[in-house]
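In: predicted model and sequence follow; I will ask about them next.
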Amino acid sequence: MDSFSFIDLTSINARLKLCGEDKVDLLDRLSTNDISTLKEHGQGMSTVLTTNKGRIIDLIKVYFLEDSLLLISDIKSISKVSEWIEFYTIMEDVTQINVSDDTFQIRIFSDDLYNIFPEHQESKMDDFFVQDLCGAKITIASNKMNQKQCFDVIGEKSDKKNIIEFLANFGTQIESSQFENLRISLGYPKFGNELTEDFNPLEALLIDHISFNKGCYIGQEVVARLNTYDKVQRQLVQISSNHPIGIGEIEFEGKTVGIITSAMQNNGIAYVNKKILNETTQVKYGSLDVEIHPI
């Protein structure tokens, strides 16, 4: 991939605004991270919405705007995310506005983005700044996919064409298949594959998006107990083979020890039993030898 490249995530992710006096408090009670620390325009963080059993609904990004919270989720999870928030909105002053159809999102991969925006070199991870570009007011947020730094550009959909043309002066627009290959090569989880109600945030290696010092949230007791007593049974890993692999069970000595949740060509992402990681790095997918790599 080029040193500067970008992907149009407009139809891959969804964008939902939460408005009202109780928006921060409500989301704080529904997700793993300490949303209450978001107090100023320009701040952001990732958090996990969890069920009462501590299972994953989705990993979402939250940005503190002047008049609302902007939530970024997978397009396939937005209905569940919205319904979950609505279910727990009882007396709270919270209103949802789905702005997915009116906005765009582009992800930039570059080590030198600040050559374009030098005045924002001090931006912290997850925080964002607003910039006038090509006659449009856009939001640029610092982000990362595991260890790979990236930047998300968000704005009004009517401005997307001009922004893409501007970015094309610096690098290449990649296709969704290339983005999926990159995601798998980074071991980065995705809704519907690694991020489902079959798994919990600790298994998915999302501990950086969990606060163990905040107040109660849905699923907190389960997540806290798993962490405190080291009861996490599975772990997200990367896998590779000398042959093409697919989604399905993986075995060791004839016993099922995990499941491949994402695959493209010879590489994939899987959940495996943690005990196996102490015994071997070689497992089987059907008749194929598969190598386990930590994320």
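Out: Nice, thanks for sending it over.

In: from now on I want contacts and neighbour counts done on CA atoms only, so please keep to that.
Out: OK.

In: how close does the most centrally placed residue in the chain sit to residue 224?
Out: Centroid-nearest residue in the chain, with C-alpha atoms, centre = their mean: residue 59, separated by 4.9 Å. Distance, residue 59 to residue 224, using C-alpha to C-alpha, to the nearest Å: 18 Å.

In: which residues touch the closest residue to residue 227 other than its chain neighbours?
Out: With sequence-adjacent residues excluded and distances taken as C-alpha to C-alpha, 6 or more residues apart in numbering, residue 227 is closest to residue 202, at 7.6 Å. The neighbours of residue 202, taking C-alpha atoms under 8 Å, 6 or more residues apart in numbering as the test, are 223, 227, 232, 235.

In: just residue 36 next, same as before
Out: Counting by C-alpha under 8 Å, 6+ apart, residue 36 touches 24-25, 28.

In: of the residues you listed, closest to residue 44?
Out: residue 24 (12.0 Å; C-alpha to C-alpha).

In: so what's the residue count around the closest one?
Out: Neighbourhood size, residue 24 [other C-alpha atoms under 10 Å]: 21.

In: same check, this time on the one 10 residues further on
Out: A count of neighbours around residue 34, defined by other C-alpha under 10 Å, yields 23.

In: for residue 47, see how far away it is.
Out: Computed with C-alpha to C-alpha, the distance linking residue 34 and residue 47 is 8 Å.

In: so what sits against both of the two?
Out: Taking C-alpha under 8 Å, 6+ apart as the contact rule, the neighbours common to residue 34 and residue 47 are residue 210.

In: now residue 290: which helix or strand?
Out: Taking DSSP states H and E as the definition, residue 290 sits inside strand 288-294.

In: below is structure B, check it against A:
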Amino acid sequence: MKKSPLYEIHLDLGAVFGDYFGWMMPKHYVNPIEEYKFAKTSSVMIDRANVGKLRLWGKDVIDFMNRISTNDLRGLTPGTGAVTVLTDEKGKMIDVVNLCLLKVENGHQEAILFLSPGSVEDVKSWFDKLIIIDDVKYEDITDDYVIISVYGYGANEVISSEFKVDHKHFLDISKMPLYNFVRGFIIGNEVFIVRVDEFSSLGYNLVCRRDDAVAIWKLLQSKGLMAVGHEVFNVLRVEAGIPSFGREITKDYNPLEANLIKFVSFSKGCYIGQEVLARIDSYNKLQKRLVGFIIEDKKGKLKFDKDAIVFSDDEEVGKVTSVVYSYGFQKYIALGYLKVKFAVQGEKVKIEFGGDRYDAVVILPPFSV
């Protein structure tokens, strides 16, 4: 199992570790409830070394990515980025990725593609299948770089006070559009800062070389940022209704079902899966939709974290994909896919697993805590 370059720091902070797609990452530290409260009221940071990263280069990078994914990427310029969905011929999801264009010189393009944790091999295999005559090359740099994500109130001030950039057009990082980035230095170490919104909270991904991660983490910690583990990160993700690879993002579902229509272009022309998605949209043929659930009547720990079946009366109407305990609601909440007919705010359903049935209420994400 892989370890983050920050592993020893996490040990010193009292981390309890878990397996996150083959990476030993902090599940939580001393008190996950305090981590959650801090994330809601102040600034926090999380080690996300397990996020996949590919470097792409060649003359056809943008054209290639535009032809194999859902968003319109043709207007990207160096310093800008976009989230897009890799879909197969049936419009089903391979991954949701963030493409950041680094430079364009004499027709040569270079970009970094940030992937979901756990999706690297799937995406590489997909690229190997599709790159035939395109002038596109890639390398896996997942292990070479670390992402330290910073979120919450005051995050902008903490980063800005330490971030140095010699760029005459540089503006306040809080005014950067989502998914855009800027390159600069923190204590002399090169850092990419990418603006993100991964659980409906102001955030930045600080991307640095693995050998620089410890110094940058310690500096942020000295500025009062609390470290949070992946357990709390997952709770915040579910509360925001954000789909996750291997759960909501699989080849069983398409991006329209996953509420990712904002990353889908219906006007840019052909791409893999485009005909299927356009037909679903044009003829209003959406079969299911990603929704949330508040599980009402369960005391103690649930026996499942996904794959429970959702019923309305005796009709099977959906499937649960993620379950967490929300410290805000003080109840278990979940994400899952429901038939569109039942994807209605306040709809009462039953969730069944292992012969037990639990009362639940449908929520259209995000949850309001």
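Out: Here it is on my side, so go on. Remember, it's a predicted structure, so these values are computed and weren't measured experimentally.

In: after superposing, what score do the chains get?
Out: The TM-score (TM-score structural alignment, normalised by the length of the first structure) is 0.95; 293 aligned residues with a C-alpha RMSD of 1.5 Å.

In: one step back: make JSON lines from the contacts of residue 36 of the first structure and add secondary structure and distance to residue 125 of the first structure to it.
Out: Putting these into JSON lines (DSSP: H, G, I helix; E, B strand; the rest coil; distance: C-alpha to C-alpha, whole Å) gives the following:
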{"residue": "24", "secondary structure": "helix", "distance to residue 125 of the first structure": "20"}
{"residue": "25", "secondary structure": "helix", "distance to residue 125 of the first structure": "22"}
{"residue": "28", "secondary structure": "helix", "distance to residue 125 of the first structure": "20"}
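
In: I'd like those as JSON lines, with distance to residue 121 of the first structure appended.
Out: What follows is the contacts of residue 36 of the first structure, written out as JSON lines (distance: C-alpha to C-alpha, whole Å):
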{"residue": "24", "distance to residue 121 of the first structure": "28"}
{"residue": "25", "distance to residue 121 of the first structure": "31"}
{"residue": "28", "distance to residue 121 of the first structure": "29"}
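
In: nearest to residue 64 of the first structure among those residues?
Out: Using C-alpha to C-alpha, the shortest approach to residue 64 of the first structure within the contacts of residue 36 of the first structure belongs to residue 24, at 9.0 Å.

In: once you drop chain neighbours, what's closest to the residue in the second structure that residue 157 of the first structure lines up against?
Out: Taking TM-score structural alignment, residue 157 of the first structure has residue 210 as its aligned residue in the second structure. Beyond its immediate neighbours in the sequence, the residue positioned closest to residue 210 of the second structure (C-alpha to C-alpha, 6+ apart) is residue 145, lying 4.9 Å away.

In: contacting residues for the one you found?
Out: When the contact criterion is C-alpha under 8 Å, 6+ apart, the partners of residue 145 of the second structure are 49, 53, 207-210.

In: check residue 122 of the second structure too.
Out: With contact set as C-alpha under 8 Å, 6+ apart, residue 122 of the second structure has these partners: residue 94.

In: for residue 41 of the second structure, see how far away the closest residue to residue 39 of the second structure other than its chain neighbours is.
Out: With sequence-adjacent residues excluded and distances taken as C-alpha to C-alpha, 6+ apart, residue 39 of the second structure is closest to residue 152, at 6.3 Å. Distance from residue 152 of the second structure to residue 41 of the second structure, counting by C-alpha to C-alpha: 7 Å.

In: neighbour count winner among those two?
Out: residue 152 (20 against 11).

In: tell me the counterpart of the more buried one in the first structure.
Out: Pairing criterion TM-score structural alignment: the partner of residue 152 of the second structure within the first structure is identified as residue 110.

In: my guess is its match contacts residue 5. True?
Out: Yes: the criterion here is C-alpha atoms under 8 Å, and residue 110 of the first structure meets it with residue 5 at 6.8 Å.

In: strands along the stretch 51-200 of the first structure, start to end?
Out: Here the stretch 51-200 of the first structure has its strands, by DSSP state E, counting those that start in this stretch, at 56-64, 69-74, 95-98, 103-110, 128-133, 136-145, 148-156, 172-173.

In: need the winner for burial among the ones you listed.
Out: Across the strands of the stretch 51-200 of the first structure, the average number of neighbours (mean count of other C-alpha atoms under 10 Å) peaks for strand 56-64, which reaches a mean of 24.

In: what's the matching range in the second structure for that strand?
Out: Alignment note (TM-score structural alignment): strand 56-64 of the first structure is matched to residues 93-101 of the second structure.

In: contact partners of that stretch?
Out: Stretch 93-101 of the second structure is contacted from outside by 76-88, 109-116, 119, 122-123, 179-181, 245, 249-255, using C-alpha under 8 Å, 6+ apart.

In: stretch 270-285 of the second structure too?
Out: By C-alpha under 8 Å, 6+ apart, the residues outside stretch 270-285 of the second structure that reach it are 66-70, 87-92, 254, 256, 266, 286.

In: now do 10 Å
Out: Judged by C-alpha atoms under 10 Å, 6 or more residues apart in numbering, the contacts made with stretch 270-285 of the second structure from elsewhere in the structure are 64-72, 86-93, 254-256, 261, 264-269, 286-287, 340.

In: next one: stretch 111-128 of the first structure
Out: The contact list for stretch 111-128 of the first structure (C-alpha under 10 Å, 6+ apart) reads 3-4, 41-46, 61-65, 129-131, 139-144, 148-153, 170.

In: swap the cut-off to 6 Å and go again
Out: Residues lying outside stretch 111-128 of the first structure but in contact with it, judged by C-alpha atoms under 6 Å, 6 or more residues apart in numbering, are 42-45, 140-143.

In: and for stretch 288-295 of the second structure?
Out: Defining contact as C-alpha under 6 Å, 6+ apart, one finds that stretch 288-295 of the second structure is touched by 257-258, 332-340, 360-365.

In: ok, and for it, which residues are buried?
Out: By neighbour count, with 16 or more other C-alpha atoms under 10 Å as the criterion, the buried positions of stretch 288-295 of the second structure are 288-295.

In: excluding its backbone neighbours, what's nearest the equivalent of residue 138 of the first structure over in the second structure?
Out: Using TM-score structural alignment as the criterion, the counterpart of residue 138 of the first structure in the second structure is residue 191. On the basis of C-alpha to C-alpha, 6+ apart, the spatially nearest residue to residue 191 of the second structure that is not a chain neighbour turns out to be residue 208, at 4.9 Å.

In: nearest spatial neighbour of residue 62 of the first structure, skipping sequence neighbours?
Out: residue 71 is the one closest to residue 62 of the first structure (C-alpha to C-alpha, 6+ apart), at 4.7 Å.
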